[in-house]
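Student: the sequence isn't on hand, but the structure is:
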């Protein structure tokens, strides 16, 4: 089964992988993904805005051409026909399945068949560090990126069809996620260079012709992008940030922080939400992948070698943010792992026992990670169940917000499971701050909620806040209900607020003076 190319023999492996990948979605009513429910809240608002006076007082639709519209269009449609929590599960399933399917398709193109190794590696990619962050559009874009790369390679002998269909795929990818489109362009360049080098050093005319064909794919997206408000973010932002740190005498501190974040993102690429476990798991995973290449147990398809090498370089040099997109250095390791998952194959000259052992280790890593993920999400599910019950029992009134003070003080305290709590209030009829920057999303926050949003941003940026001081800031902004997460077993009393409900680690406070 490990070395066969027969699809029938792969069916039990594929079925096992899909089953193991679905289980985490089923053990919790809400997924512990940091930003995911902020996006779900926006889709819900856009879907229900025309029919809700409360929403109209606090939000305005801002539909326009943007490079990250893919899931806003799809998610808004989903929220019109499904209950929000069920719709969120469906969207989560899509962004988990997209990279998985993209890897399988690209691998099929590269090798002519699928393998057990590819299936288990794709399963490892399905749940990842970027998913825990909840970056939905990027994950959908990653799946399209991999599939579009596969089509470009598959259609090499049909240049007109290749260029036409790939240009359409590129435009689609641009509207799903602009960064994914830019990375895809770089990868296609590496693929074309690899093909050109296949029979020796190509002449300048060959390289120019290939570059011109790739440029044609980028013409329409580039013209559209320059017309969008997103372009105002520019490439100058990371440079100006770096200069500001240098002027303040904190350049080296910032560089050391960036180095740590890059190592952290690299090791936690296939995350389970248990930080210490994930570091050890990452060392083992990358050790097995790199060790297998060094010892010749498996090999990278020659067409993808330069693309994988480019990812390694980008991990080191890419700025932390660009055009309003953050955590760039944490996204590249995922792209690198996805490319390896699609392009790795067992070396026929390696000993069969070595092949079997290596694939068994990858399979074991996949099952272990999913087991840890399922256990962690099951525990978080109990927290969400009690919170949803509290929302159903209490009137959370007009304006709500989250105050996660401990996260701002110490990143090691940060728990992704706390972040969705504030956004869930929107389904209870309470307006909450969410991602609503018209330069990046088709939504704008207005009215009284704009003041609450400013207060939330202030609390997140200032590390000296205590829970009472954060509540005071939100009270001044007229927030009715706030949710907090704390390591304290018993939530403290806060002047001017009543405790509606509490189940560790969350507590729901309501402003006494609100009407």
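Tutor: The structure has been received and is ready for your questions. It should be emphasised that the depicted structure is a prediction, and the values quoted were computed from it without experimental measurement.
Student: C-alpha only now, for contacts and for neighbours.
Tutor: Will do.
Student: pull the distance from stretch 24-33 to the chain's centre.
Tutor: 16 Å (CA atoms, centre = their mean, to the nearest Å).
Student: check stretch 90-107 too.
Tutor: That offset, for stretch 90-107, works out to 13 Å (CA atoms, centre = their mean).
Student: also stretch 227-234?
Tutor: Counting by CA atoms, centre = their mean, stretch 227-234 comes out at 22 Å from the chain centroid.
Student: what's the span of it, first residue to last?
Tutor: Taking CA to CA, to the nearest Å, the first and last residues of stretch 227-234 lie 13 Å apart.
Student: residues in contact with residue 513?
Tutor: The contact partners of residue 513, by CA atoms under 8 Å, 6 or more residues apart in numbering, come to residue 496.
Student: repeat that with 7 Å
Tutor: Listed by CA atoms under 7 Å, 6 or more residues apart in numbering, residue 513 has no contact partners.
Student: what does residue 128 give?
Tutor: Counting by CA under 7 Å, 6+ apart, residue 128 has contacts 269-271.
Student: can you redo those residues as CSV with neighbour count?
Tutor: CSV is the format used below for these (neighbours: other CA atoms under 10 Å):
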residue, neighbour count
269, 31
270, 30
271, 27
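Student: among those residues, which are in strands?
Tutor: Cross-referencing the contacts of residue 128 against strands under DSSP state E gives no overlap.
Student: where's the nearest residue to residue 431 once chain neighbours are set aside relative to residue 426, distance?
Tutor: With sequence-adjacent residues excluded and distances taken as CA to CA, 6 or more residues apart in numbering, residue 431 is closest to residue 399, at 5.0 Å. From residue 399 over to residue 426 the distance is 9 Å, taken as CA to CA.
Student: so what's in contact with the two at the same time?
Tutor: Here residue 399 and residue 426 have residue 432 as joint contacts, going by CA under 7 Å, 6+ apart.
Student: tell me the buried residues in the helix or strand where residue 291 lies?
Tutor: Here residue 291, judged by DSSP states H and E, is contained in helix 275-295. Across helix 275-295, burial judged by 16 or more other CA atoms under 10 Å covers 278-279, 281-282, 284-285, 288-289, 292-293.
Student: got another one to weigh against that:
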């Protein structure tokens, strides 16, 4: 009797709720979240919300709302941006993604095992995985929704019309969030059925039960009917090494040694939990099959799929997450509680490292953004970015930082995503549409010399001059090392940062 309150306090569901609430901290505790792509997402949300009004943005951009499989964060963020602005709206929706993912982990664990397990707690650090750190926010929100849908699918007892309708609607919602999240949901559903197959006669009932999940094929065919460009691209020099790096980098984003050590600690803790199960069947078959299917998908995925980069980078952490979650709970409750506490401890390490990495740079990034005061409101800002070093492990928002010019100066900037067949907005000027979208800000840092490609830098600056940008922000090159740009002068500079504006 004396251990009852303690057991409840240390129950996995209680610890999971604590983790979900704490997962809000990294995004809300800093003024500039450290997601790599978040500034560009934020700018897009602001444009989608404001471009139809009589703002300078309407002179640069045209909005094309369409039903595509890449709207997970866009829909709620754009809705909120009408009242809160793109910056705050994006932060609030982004903050909810990790807690929702943890909720999906807990729900799926309960559906698969009959209760929330210690292995689910071991999987919680993977809610803050490298795809999340990259800022693949539509995808990450879609994965959270896919996990929640799979939890309902694993536990449903009937397949009457109302349940089938709910499943079809859920599939459409997940697909709308991101197509890769829908593919993950399909693999989870397939694993759910494969684990229960006993004979060939079970195949058709299994297909029938899951047919509503295929409802998104209709909008998919409509969306891709007029697609163009390379849908699949392989660009691997050493595919084995690259794929190993993808899996090893599942927690990439802060410091390499810490991220790798934490992933190793999760792996060792999962092995310990596996040894402690005390059961003949140590792994839950549905989660294990789903993990194997996702791992195979990550290994087979090309570099670009449907014009989208990094399918394997997105999928690998989810495969590892499901492998860990598949470990059955220990029969010995003391050992199971210890696994839960280990999981919470590992989550707190991940949470702390991400929050520290972001908070330690937030003031510096805000200081850099004061450069935008020199940009004319409603003007055109060209951004040139050279990365600081050849060490590419840490993921930061520096490459897209100038996107804040959209929300703070209503200015055009050349950092926005313009993926073929997934464009919710386009640039009115066809020449700018062709030349000045995402990646046009990059100038190569030659490695291992740590030397800027001077020719490329000169060409980029001259191209911006020819297209009459009102201001040019060069990041990663000291002002004294910049080549002269006729008609422009340096008005602000910080270490390796310079703002040039047109002479008037």
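Tutor: The structure has been received and is ready for your questions. Just so we're clear, the structure is a prediction, and the values are computed from it rather than from any experiment.
Student: returning to what we had before: now do the residue nearest to residue 431 of the first structure against residue 510 of the first structure, distance only.
Tutor: 10 Å.
Student: again, but for residue 363 of the first structure
Tutor: Distance, residue 363 of the first structure to residue 510 of the first structure, by CA to CA: 48 Å.
Student: joint contacts of residue 399 and residue 510 of the first structure?
Tutor: 480-481.
Student: mind listing the strands for the first structure?
Tutor: 59-61, 298-300, 344-346, 400-403, 443-445, 481-485, 497-503, 506-511.
Student: onto which residues of the second structure does the fifth one map?
Tutor: Strand 443-445 of the first structure corresponds to residues 425-427 in the second structure, going by TM-score structural alignment.
Student: other residues contacting the matching stretch?
Tutor: Against stretch 425-427 of the second structure from outside (CA under 7 Å, 6+ apart): 60-64, 433.
Student: among these, name the buried ones.
Tutor: Buried among the contacts of stretch 425-427 of the second structure (16+ other CA under 10 Å): 60-63.
Student: may I see the buried residues of helix 275-295 of the first structure organised as CSV, with distance to residue 5 of the first structure added?
Tutor: CSV is the format used below for the buried residues of helix 275-295 of the first structure (distance: CA to CA, whole Å):
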residue, distance to residue 5 of the first structure
278, 32
279, 34
281, 29
282, 29
284, 27
285, 24
288, 23
289, 21
292, 20
293, 21
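Student: the stretch 301-450 of the second structure: helices as residue ranges?
Tutor: 311-325, 333-369, 404-409, 430-435 (DSSP state H, counting those that start in this stretch).
Student: how about a markdown table for those, with distance to residue 139 of the second structure added?
Tutor: Below are those laid out as a markdown table (distance: least, CA to CA, whole Å):
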| stretch | distance to residue 139 of the second structure |
| --- | --- |
| helix 311-325 | 8 |
| helix 333-369 | 20 |
| helix 404-409 | 22 |
| helix 430-435 | 25 |
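Student: so which of those helices is nearest residue 88 of the second structure?
Tutor: helix 404-409 (10.3 Å; CA to CA).
Student: any idea how far that closest one is from the middle of the chain?
Tutor: With CA atoms, centre = their mean, you get 22 Å for helix 404-409 of the second structure.
Student: would you mind pulling the contact partners of that helix?
Tutor: 39, 43, 46, 86-87, 372, 377-378, 411-413.
Student: over to stretch 376-389 of the second structure?
Tutor: So stretch 376-389 of the second structure is in contact with 56-57, 375, 399, 402, 409-414, 441-445, 450, 464, 469-477, going by CA under 7 Å, 6+ apart.
Student: wait, what's in contact with residue 104 of the second structure?
Tutor: Residues near residue 104 of the second structure by CA under 7 Å, 6+ apart: 144, 147-148.
Student: any chance of these in TSV, plus neighbour count and distance to residue 3 of the second structure?
Tutor: Converted to TSV, the contacts of residue 104 of the second structure look like this (neighbours: other CA atoms under 10 Å; distance: CA to CA, whole Å):
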residue	neighbour count	distance to residue 3 of the second structure
144	25	34
147	26	33
148	23	32
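Student: now go through these and say which are in helices.
Tutor: Counting by DSSP state H, the contacts of residue 104 of the second structure place 144, 147-148 in helices.
Student: dump these to a markdown table, plus distance to residue 365 of the second structure.
Tutor: Listed next are those as a markdown table, based on distance: CA to CA, whole Å:
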| residue | distance to residue 365 of the second structure |
| --- | --- |
| 144 | 29 |
| 147 | 34 |
| 148 | 35 |
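Student: so who does residue 479 of the first structure touch?
Tutor: 399-401, 452.
Student: mapped onto the second structure, which of the residues you listed hold?
Tutor: Of these, the ones still in contact in the second structure (both residues aligned by TM-score structural alignment, their matches' CA atoms under 7 Å) are 399-401.
Student: chain neighbours aside, what residue packs nearest to the residue sitting nearest the centre point of the second structure?
Tutor: The structure's the second structure has its C-alpha centroid closest to residue 136; by CA atoms, centre = their mean the separation is 2.4 Å. Nearest in space to residue 136 of the second structure, with sequence neighbours left out and distances taken as CA to CA, 6+ apart, is residue 37 at 7.1 Å.
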